[in-house]
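Student: just to be clear, the model below is a prediction. Sequence and coordinates:
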Amino acid sequence: MSSIIELENLTKNFRKSPAVNDLSLSIPEGAVTAFLGPNGAGKTTTIKCLLNLQVPDSGQAKILGCDSRKLGPKQLQRIGYVSENQQLPSWMNVTQLLDYLRPMYPDWDREFEKKLLREFNIPLKTKLRSLSRGQRMKAALLSSLAYRPQVVVLDEPFSGLDPLVRDEFLHGLLELTEVEGWSVLISSHDIEEVQRLCDRVTILNRGHLELNESTDELLERFRKVTVNFPDSKNLPAGLPATWSDFQVSGRTIRFIDHRFHTTTLPEQIGKHFPDALTHEVQPLTLREIFVVFAKSFRLPNNPPSQS
């Protein structure tokens, strides 16, 4: 599978503080990739470097095989971009906005535009400045999709949307990505929503890459484990590095297994907890897995284990 986005040793500093630090990353074509990380992780800066909205200090960002610093009309006509801070011409209404944009995109699909207008249910004659935030975000998404871009980049598209509008936005986006087969990079703190969309998960922390793998593989290898004992139990030394987030409560020990396997886990429990009575295993949501990483980011000199 070819890569739609490639970052190689990408670095961007602000006042000598690194926002993106020697970041190398490849995102495959045709995938919906969740771009996650705590505040200040470097997600928005990475996206802006990728789209030539900011110039990296060193390294390289490529999208559609083109160096981001050389993006021209030919490439931009194949990229859709929606940001929570996107500025729309507030004096226009939706009809005027679409009339203004349409000539810029040779592949603009009028029938597709009409379909999106029906699905998003946006008032056509109301000035953009008078629309709700959710309606403006849907207008921005519509104007970025009607020309059928090859890759769509979304930076916090759900920010500030009420639950109903968020669900409508997400439903429309999910249907479109499945039907159109677009490559999508979506940065969001709404991880429950993102899980419904994404094929892959990328996690940044302080400008560094912490994880990049398929959603299915990630959800498969993380488990919450509860071990029960006949008496009160203290945590022994020498436990596997792939176990974390230990909680000791009387006769119970709970932890997260980063490399769960149905065969090896019972063997490991027998080795490290020979007096264990029973153990229970539960899957984690993407949000719960992200929290495991986020907790480890706060620990000095203790990056999250990927092994």
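Tutor: Cool, the structure landed.

Student: please make it C-alpha for all contacts and neighbour counts, starting now.
Tutor: Will do.

Student: give me the residues contacting stretch 265-280.
Tutor: Under the contact criterion Cα atoms under 8 Å, 6 or more residues apart in numbering, stretch 265-280 has outside partners 225-230, 236, 239.

Student: tell me which two in those residues are the farthest apart.
Tutor: Spatial extent of the contacts of stretch 265-280 (Cα to Cα) is set by the pair 230 and 239 at 20.0 Å.

Student: so who does the closest residue to residue 81 other than its chain neighbours touch?
Tutor: Nearest residue to residue 81 in three dimensions, chain neighbours excluded: residue 153, at 4.8 Å (Cα to Cα, 6 or more residues apart in numbering). Residues in contact with residue 153, defined by Cα under 8 Å, 6+ apart, are 47, 79-82, 184-186.

Student: compute the first-to-last residue distance for stretch 233-245.
Tutor: Stretch 233-245 has an end-to-end distance of 16 Å (Cα to Cα, to the nearest Å).

Student: also stretch 74-86?
Tutor: 22 Å.

Student: also stretch 266-284?
Tutor: Stretch 266-284 has an end-to-end distance of 19 Å (Cα to Cα).

Student: one more: stretch 73-93?
Tutor: By Cα to Cα, the extent of stretch 73-93 from end to end equals 25 Å.

Student: ok, second structure coming up, stack it against the first:
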Amino acid sequence: MKLAIRTEKLSRRFGKTVAVDRVDLEVPEGAIYALVGANGAGKTTMIKMLMNIFRPSDGRAEVLGVDAAHLAGNAFTRIGYVSENQEMPEWMTTGGMLSYYRSFYPQWDPVLEEQLVRQFDLPLKRKLKHLSRGMRMKAAFASSLAYRPSLIVLDEPFSGLDPLVRDELIEGLLERAPETTVFLSSHDLAEIESFSSHIGFLEEGRLLFSEELPVLSERFREVTVTLERPSVLPEKCPASWLQIEAAECVVRFVHSNYKHEITERELAEFFPSARNISLDPMPLRSIFLAIAKSGRSHVQSTANTKGIKA
């Protein structure tokens, strides 16, 4: 498997504050990889290390087979980069900016540029400083896609945009996806769930997991057990059971390692008096909330929580 991005124990500290903590990450070529996490989780710092804007305190990163610490000049003709705080030559017109950038990229595709201008309905004669935020982001996307980069890195690209603009940008991005790798950060799960192929969850600088989105969705289930009579859970429940709650004859928890028949058999053995056991798929937002809350409160111990014993 060829990798577009690979990091080893990548870390960044600002004084005593650890922004990124020993992250091991692999992004396969051709993936649409979403790095998600709350604001302040370390996503932007991570991206800036990948783009050689920040130097890591420890560890290393490779981008398109090049040590990120050596990225410069021609290396960026293969990488598109768009940030929510994108700096642009505001005194230029949109057309002037595209014309100016064109000279820096030997592989710039004028036919694709025209297509993107039409698709995003860009006003070529209007100065960038007079554009709305949504239109400025469209211009940034067009200028980063027109030279057909091998890797597109996006830092919170859809933040604060209205749904129509966001959908237009996602559509433009997906049309380029077959020929490139996309790596984006976001704190909004709804905007990335529909099109990402891989996902990683960053919390307080630590990468809690990284995997294909269908695999993640398949291994999480919301479990509801209805019993004949109340009882008490044993002191130690399986580590894969998160957010355990019990009331009278009903037990609810999130199973983080669902394996279809194996899991169903184990639950039947654990709850022999169950009248019903349901295992329901979970939306991405619910999965991440379960992971985040479990990481903070060590739900395995479920202090002061009553439950059911087989």
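Tutor: Perfect, I can see it now. Please read these numbers as outputs of a predicted model, since none were measured by experiment.

Student: the helices in structure 1, which residues?
Tutor: 43-50, 73-76, 94-101, 110-120, 133-145, 163-180, 191-195, 215-221, 264-272, 286-297 (DSSP state H).

Student: between those, which one is nearest to residue 126 of structure 1?
Tutor: helix 94-101 (7.2 Å).

Student: contacts only, for the residue nearest the centre of structure 1.
Tutor: Residue closest to the mean C-alpha point of structure 1, counted by Cα atoms, centre = their mean, is residue 34 at 2.2 Å. By Cα under 8 Å, 6+ apart, the contact list for residue 34 of structure 1 reads 185-188, 194-195, 198-202.

Student: can you check residue 231 of structure 1 too?
Tutor: 250-251.

Student: next one: residue 91 of structure 1
Tutor: Counting by Cα under 8 Å, 6+ apart, residue 91 of structure 1 touches 127-129.

Student: what do we get in structure 2 for it?
Tutor: Matched across to structure 2, residue 91 of structure 1 falls on residue 91, judged by TM-score structural alignment.

Student: burial count for the equivalent of residue 274 of structure 2 over in structure 1?
Tutor: When structure 1 is aligned by TM-score structural alignment, residue 274 of structure 2 is paired with residue 276. Taking other Cα atoms under 10 Å as the criterion, the count of residues near residue 276 of structure 1 is 19.

Student: how close does residue 276 of structure 1 sit to residue 230 of structure 1?
Tutor: Per Cα to Cα, residue 276 of structure 1 is found 7 Å from residue 230 of structure 1.

Student: now, the contacts of stretch 265-280 of structure 1 that are in strands?
Tutor: If you go by DSSP state E, those have 225-228 in strands.

Student: ok, of the residues you listed, which come out buried?
Tutor: Buried residues within those, defined by neighbour count using 16 or more other Cα atoms under 10 Å: 225-228.

Student: distance to residue 221 of structure 1 and neighbour count for the contacts of residue 91 of structure 1 - can I get that in JSON lines?
Tutor: Supplementary listing: those in JSON lines, determined by distance: Cα to Cα, whole Å; neighbours: other Cα atoms under 10 Å:
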{"residue": "127", "distance to residue 221 of structure 1": "49", "neighbour count": "18"}
{"residue": "128", "distance to residue 221 of structure 1": "45", "neighbour count": "22"}
{"residue": "129", "distance to residue 221 of structure 1": "46", "neighbour count": "14"}
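
Student: out of the residues you listed, which is nearest to residue 218 of structure 1?
Tutor: Among those, and counting by Cα to Cα, the member closest to residue 218 of structure 1 is residue 128, at 40.4 Å.

Student: my guess is that closest one meets residue 134, correct?
Tutor: No. Residue 128 of structure 1 lies out of contact with residue 134 (Cα atoms under 8 Å); the separation is 11.1 Å.

Student: now do the shared contacts for these two.
Tutor: Taking Cα under 8 Å, 6+ apart as the contact rule, residue 128 of structure 1 and residue 134 touch no residue in common.

Student: do you know how far the residue sitting furthest away from the middle of structure 2 is from residue 203 of structure 2?
Tutor: The outermost residue of structure 2 relative to its centre, with distances by Cα atoms, centre = their mean, is residue 229 at 42.6 Å. From residue 229 of structure 2 across to residue 203 of structure 2, the span is 39 Å (Cα to Cα).

Student: equivalent analysis for residue 11 of structure 2, please.
Tutor: From residue 11 of structure 2 across to residue 203 of structure 2, the span is 13 Å (Cα to Cα).
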